[in-house]
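Q: With the sequence up front, the predicted model follows.
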Amino acid sequence: MTTSVDPEVHETRAPVPLSSLVEQWVAAGVISPEQARRMTSYDDVMVTLDGPPPDAHRRRPSTVAMEALGYIGGVVVLVSSILIMNLYWSDLSDGVRATVVALASAALLGAGFATSVQRGDVGVRLRSVLWLAATGAFAGFLALLTADILDLDEADAAALASAGTAAGAAALWWLHRHLPQQMATMVALMVTAGSLVNDVAPGHDSLPGLGAWTVAATWLLLGWGGLLRPRLVVLPLGAAAMVVSASMTLPTNAGFVLAIGTVAFVVALAVLQSDLLLLAVGAMGTLMVLPAAATEWFPDSDAVPFVLLAMGLLLVLAAVWTARRHRDRPREPGRDWGRLPRTTALVAAGVVLVVAVVIVAVVTAG
């Protein structure tokens, strides 16, 4: 089924899947994830976009200016607050410091609640930013509480503070289902996993990276299966988090294997999905991992630069092929790699979690 949008024909473009447009609308706050799920219940819907969008759907300059002024003002307030705190921070007790940070988090949280939220309105983005800042302040409060007031061990304090931050971020994400809150939740869970692994397996510097990688891989798989939206954003974010987490396991041999495997997986997934952003993440990961691996494993080999040159040429060819396939994809029948079956995604995520737990347990016991 093909649907035409905008009856005023100016320029006819190739049909695109409705799911791609819906994911962009969710990311922009135009519709809710539940509405998106209902709209994409039919996978065969293609939409033909005719001409430029009508003026009624364009953002007014005054709205853009108001939003920009709000963000700039918030940055100015943040910087000035930090400067003022630096003047008196050393004179404050631990309890007062924690109270100040807690009040800042509460103020940002309240400002987010007070922001009027309407679909497609600037209020959606303002609330997202305010609550993202509130999450950061809450993390600072928990760090001061666990480390300075409760005087816990460094590993225990990090684990408790990150777990509390993850819980708070998840609660805000449940209330406000938008990308900044999802990102905050993912990052907090990654830090929590790394901190917990470091707490139960001290002395193994590469294992915390494995814990963070497990969360990132799970996030990517759930996004690939459509359980986390918008998929077009969740996949690159999850892939980038996987690459960064895998690099934290270096320079162990197992860490290099994990990092190279992660980069290869991201590049392959990008090619299968014709996703240029995902391919860019894979290319950056290749630049991070391959030179380090070549230096570690073949320090005296003259063939290393030539191997790196070949890998670079392969990445260029992959980018060209992906761009051409991305352009022609709506007209090419074939298997849709854009979405993994939900059951498969859940099973794969479960396998990743179980394998990671087993690895940590074996290393700890050994």
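A: Nice, thanks for sending it over. Numbers count the residues shown, from 1 in each chain.

Q: can we go C-alpha only for contacts and neighbour counts from here?
A: Fine.

Q: what about residue 3, which helix or strand?
A: strand 2-5 (DSSP states H and E).

Q: What is that strand packed up against?
A: Contact partners of strand 2-5 among helices and strands, from 3 or more CA pairs under 8 Å, 6 or more residues apart in numbering; DSSP states H and E: strand 46-49.

Q: Check which helices and strands the strand it packs on sits against.
A: Strand 46-49 sits against strand 2-5, strand 16-17, with contacts defined as 3+ CA pairs under 8 Å, 6+ apart.

Q: now those strands as CSV including mean neighbour count and distance to residue 25?
A: Shown next, in CSV, are these (neighbours: other CA atoms under 10 Å; distance: least, CA to CA, whole Å):
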stretch, mean neighbour count, distance to residue 25
strand 2-5, 13, 15
strand 16-17, 17, 13
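
Q: So which residues of the stretch 201-350 of the chain form helices?
A: 207-224, 231-247, 253-273, 276-297, 304-328, 342-365 (DSSP state H, counting those that start in this stretch).

Q: Give the buried residues for the longest one.
A: Taking 16 or more other CA atoms under 10 Å as the basis for neighbour counts, the residues of helix 304-328 that come out buried are 304, 308, 311, 315, 318, 319, 322, 323, 325, 326.

Q: So what's the gap between the strand holding residue 3 and the chain middle?
A: Taking CA atoms, centre = their mean, to the nearest Å, one finds strand 2-5 lying 32 Å from the centre of the chain it belongs to.

Q: next, the one to line up against it:
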Amino acid sequence: MASAEEHLERWRAAGILEAAAVERIRAFERDASRAKEREEGGEGPGILEALIYLGIAVTAVGVIILVSTTWEDLKDWARTAVVAVPGLLALALGAGLLRLDRPGMVRGGHIAWLTGGALISGATALAADSAGWHTDDSQLATGIVATGLALALWAVSPGHPQVIGIAAGTYMLTIALGGRSDEFSFHVAGISLVLIGAAEVVATERGWLEPRLAARAAASAGVTWGAFFAGFEEGWAESLVFVAGAGVVGLSIWRGSLFYMLAGVAGVFGGLIATITRHVEDETTAATMLIVIGALLIASVVSIARFRPWDRQ
């Protein structure tokens, strides 16, 4: 089978394409190939990348052991510093690895940034606690710092770990919002997470939030878990997880995404378990209901797949 380059040469020689058009096609294909390599990570993991991950892990364990053995003897400012300084160093390491502009080093830099963001967020919580802030205010500040830092790092260099950092930061933020009232509000926390997840879904499908793989996983998890979380309080919000799960499943069919399908099914499954066990006191009855519902679902799917009513005239 002739290659694309051979076809171009034949078409140029036959006068079908001019030389300038051939060069434009070659340039376009080179750019497309480079873009695909960047999207797929370029090259597979190598020994240098593995050593970077090992170094980060070993250093983190060393810091944890050092902090745990001296924690009680440290003053408040020292406790904050002993967490913040490694965080800043991790951010600096990530920036240095990204400058090497090699796929393995870039991935290592993203992991270093994720680690640094977690440490800086922890240092924020410690600083707020040392300053005597109320727990609700401390949680809110930590969530804002975690989300803001993850967004800033993602803006500099989008990567899977940065999307995970954004998801973790927004989750902390919604927990803080739920705790602003006298008693923790699952409604506020859960619905806030649903709204943020829905916004992430829109941003992902519009191509604004990338990489798409991690973005879809984080966004769909936010929608379904937020809806399930809101239903922890009895009432109208119990049905929210079924609406959200069905919506995410529908989105998976429309966009052809397995992550959306898994998140939607998990949400509906969790909602069924929670609803039945909450409202049916007898365990045997609850188990029987779950078996019957599961069997009916399977039978329905098999029947539809077998008879394919949409093929009938």
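A: Received the coordinates, thanks. Quantities reported herein were computed from a predicted structural model and do not represent experimental measurements.

Q: Identify, from the buried residues of helix 304-328 of structure 1, the entry nearest to residue 170 of structure 1.
A: The shortest approach to residue 170 of structure 1 among the buried residues of helix 304-328 of structure 1 belongs to residue 326, at 34.1 Å (CA to CA).

Q: To which residue of structure 2 is the closest one aligned?
A: Aligned by TM-score structural alignment, residue 326 of structure 1 pairs with nothing in structure 2.

Q: dump the residue contacts of the closest residue to residue 326 of structure 1 other than its chain neighbours.
A: Closest residue to residue 326 of structure 1 apart from its sequence neighbours, by CA to CA, 6 or more residues apart in numbering: residue 274 at 5.0 Å. Listed by CA atoms under 8 Å, 6 or more residues apart in numbering, the contact set of residue 274 of structure 1 reads 322, 323, 325, 326.

Q: now residue 161 of structure 1
A: 139, 142, 143, 146.

Q: can you tell me how far the aligned residue in structure 2 for it sits from residue 173 of structure 2?
A: With TM-score structural alignment defining the correspondence, residue 161 of structure 1 maps onto residue 142 in structure 2. Using CA to CA, to the nearest Å, residue 142 of structure 2 is found at 8 Å from residue 173 of structure 2.

Q: Which of the contacts of residue 161 of structure 1 are conserved in structure 2?
A: Checked against structure 2 using both residues aligned by TM-score structural alignment, their matches' CA atoms under 8 Å, the contacts of residue 161 of structure 1 keep these contacts: 139, 142, 143.

Q: contacting residues around the closest residue to the first one other than its chain neighbours?
A: Excluding its sequence neighbours, the residue lying closest to residue 139 of structure 1 (CA to CA, 6+ apart) is residue 165, at 5.4 Å. Contact analysis of residue 165 of structure 1 by CA under 8 Å, 6+ apart lists 135, 138, 139, 142, 188.

Q: The third one matches what in structure 2?
A: Under the alignment (TM-score structural alignment), residue 139 of structure 1 maps onto residue 121 of structure 2.

Q: what's the neighbour count on residue 175 of structure 1?
A: By the criterion of other CA atoms under 10 Å, residue 175 of structure 1 has 10 neighbours.

Q: Repeat that for residue 151 of structure 2.
A: Residues near residue 151 of structure 2, counting by other CA under 10 Å, number 19.

Q: That one against residue 166, yeah?
A: Yes. Counting by CA atoms under 8 Å, residue 166 is a contact partner of residue 151 of structure 2 at 6.2 Å.

Q: Distance of the aligned residue in structure 2 for residue 177 of structure 1 relative to residue 107 of structure 2?
A: By TM-score structural alignment, residue 177 of structure 1 lines up with residue 158 in structure 2. Per CA to CA, residue 158 of structure 2 is found 10 Å from residue 107 of structure 2.

Q: More neighbours: which of the two?
A: residue 107 (23 against 17).

Q: Between the two ends of stretch 269-279 of structure 1, how far is it?
A: One end of stretch 269-279 of structure 1 to the other measures 8 Å (CA to CA).

Q: Pull out the buried positions in stretch 174-193 of structure 1.
A: Quick answer for stretch 174-193 of structure 1 (16+ other CA under 10 Å): 176-193.

Q: Tell me which residue of structure 1 lines up with residue 81 of structure 2.
A: Under the alignment (TM-score structural alignment), residue 81 of structure 2 pairs with residue 99 of structure 1.

Q: no wait, residue 71 of structure 2
A: By TM-score structural alignment, residue 71 of structure 2 lines up with residue 89.

Q: So that match sits against residue 95, correct?
A: No. With contact defined as CA under 8 Å, residue 89 of structure 1 and residue 95 do not form a contacting pair (11.7 Å).
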